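Enquirer: Pasting the sequence and the predicted model now:
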Amino acid sequence: MNKDMPAEIHEYLSAFENSIGAVDDMLVTMMSVSGNELLQKLDPLEQAEVDLISAYMLNSMFWVCLATHGVNPKEHPGKQELERIRVDMNRVKEITDQEKAAKLDRRAASRFIKKSLLGTKT
């Protein structure tokens, strides 16, 4: 550790270095499998998720690149693209959540309500 650097900054830089290493590991893993091979194993909703995550990751890295070159990324058109991708990711999440939600068995619910209203004779 550099003695001139405050410990707090060193901690942030270490965490950043670890995050960059994790991203690099994920990229190596993703690049080891062909895109077509990966997508063929997924259903259309999962394919959309992979495409959106990839686009979001690429745009986020571009955002960081702009910031490191002194450009304010909040004023760059890339910010609109990130927002568009985020909206699409939320749409896919809503669809996924709807598919996971419990399905109502109308006939069973109807029987339950009728028995509750009429009372059961025993």
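Expert: Alright, I've got the coordinates.
Enquirer: When you work out contacts or count neighbours from here on, use the C-alpha atoms and nothing else.
Expert: Will do.
Enquirer: which SS class is M5?
Expert: At M5 the chain is in coil, as set by DSSP: H, G, I helix; E, B strand; the rest coil.
Enquirer: Report the separation between it and A15.
Expert: 15 Å (C-alpha to C-alpha, to the nearest Å).
Enquirer: let's bring in a second one:
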Amino acid sequence: MGCCPYSSGRPRYRHLHLGGIQMNAEALDEDVALKMSLFDKSIEKVGQHLNAICNEGPEFYSSLELEDKARHDLFLAYSINSLFWTYLRTTGINPLAFEKDGDSDKPHPVTDELKRVRTALERAKLIAERKKAARLDQRAAVRFVRGSLWTPGQPGGVADQLRELQRTQEKKMKAESTSKVGKKEKE
């Protein structure tokens, strides 16, 4: 058995076992019985998932990359704290207003822990996104920009190309005009 023992095979419809109390589903309102049955199924699924994670063993955990270990630990921390928060809610305790502190309500410590884990999850998500983000190859960018810029006094710049284009057009025009003059003389 793993670190998260969970008994499966609990009856679901005719008798509900919630919080150690056995209830006859027929005695309850149908809507309430349906909601409790769905809640019971959800708790069973969560238990199965936690069992699967806890039964993986230390060799699985040690084979994980550092980022995956962090994600695994955060998942477990969030799951366990969420389950405890749910437990408090099902027993009638409001985790958001746990103790009276003067005029205001002080939240249960599990609420602060859930906020802390959520913050860590967001940070881990940002780190993972940064790793996947496109990176700029600065050396290649500098070479590209330098190669496209013209330095005064060096041949091959845009101004030199324009001058060369102008010269070739002038030569063509002269050649055309001399060929026209030659044709007129022949006629």
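Expert: Received the coordinates, thanks. Treat the numbers as computed from the prediction; the structure is a model and nothing was measured.
Enquirer: And the TM-score between them?
Expert: For this chain pair, the superposition-based TM-score is 0.77 by TM-score structural alignment, normalised by the length of the first structure; 118 aligned residues with a C-alpha RMSD of 2.9 Å.
Enquirer: Of M5 and A15 of the first structure, which one has the most company?
Expert: Taking other C-alpha atoms under 10 Å, M5 of the first structure and A15 do not tie; A15 has more neighbours (12 against 9).
Enquirer: Identify the residues contacting the helix or strand hosting that one?
Expert: Following DSSP states H and E, one finds A15 of the first structure within helix 7-31. For helix 7-31 of the first structure, the external contacting residues (C-alpha atoms under 8 Å, 6 or more residues apart in numbering) are M1.
Enquirer: residue in the second structure matching D51 of the first structure?
Expert: Applying TM-score structural alignment, one finds that D51 of the first structure aligns to D73 in the second structure.
Enquirer: again but with A22 of the first structure, I slipped
Expert: By TM-score structural alignment, A22 of the first structure lines up with K45.
Enquirer: And its match, how far from I93 of the second structure?
Expert: In this view, K45 of the second structure and I93 of the second structure are 24 Å apart by C-alpha to C-alpha.
Enquirer: Check I21 of the second structure too.
Expert: 18 Å.
Enquirer: who's more crowded, those two?
Expert: A count of neighbours by other C-alpha under 10 Å puts I93 above the other of I21 of the second structure and I93, at 14 against 9.
Enquirer: Can you tell me how far the counterpart of the more buried one in the first structure is from S116 of the first structure?
Expert: By TM-score structural alignment, I93 of the second structure lines up with V71 in the first structure. From V71 of the first structure across to S116 of the first structure, the span is 66 Å (C-alpha to C-alpha).
Enquirer: go on, D88 of the first structure?
Expert: 43 Å.
Enquirer: Which stretches in the first structure count as helices?
Expert: Secondary structure of the first structure by DSSP state H: the helices cover 7-31, 35-40, 44-68, 78-100, 106-118.
Enquirer: could those helices be laid out in a markdown table, adding distance to M1 of the first structure?
Expert: Formatted as a markdown table, these follow (distance: least, C-alpha to C-alpha, whole Å):
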| stretch | distance to M1 of the first structure |
| --- | --- |
| helix 7-31 | 7 |
| helix 35-40 | 41 |
| helix 44-68 | 23 |
| helix 78-100 | 35 |
| helix 106-118 | 66 |
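Enquirer: residues contacting the most centrally placed residue in the first structure?
Expert: Using C-alpha atoms, centre = their mean, the residue of the first structure that lies closest to the mean C-alpha position is I53, 5.8 Å off. Residues near I53 of the first structure by C-alpha under 8 Å, 6+ apart: M89.
Enquirer: hmm, 6 Å instead?
Expert: By C-alpha atoms under 6 Å, 6 or more residues apart in numbering, the contact list for I53 of the first structure is empty.
Enquirer: still on that earlier bit, the match of A22 of the first structure: neighbour count?
Expert: K45 of the second structure has 13 nearby residues by other C-alpha under 10 Å.
Enquirer: go on, R84 of the first structure?
Expert: R84 of the first structure: 12 neighbours (other C-alpha under 10 Å).
Enquirer: Then P95 of the second structure?
Expert: P95 of the second structure, neighbours per other C-alpha under 10 Å, totals 21.
Enquirer: How about S60 of the first structure?
Expert: Counted with other C-alpha under 10 Å, S60 of the first structure comes out at 16.
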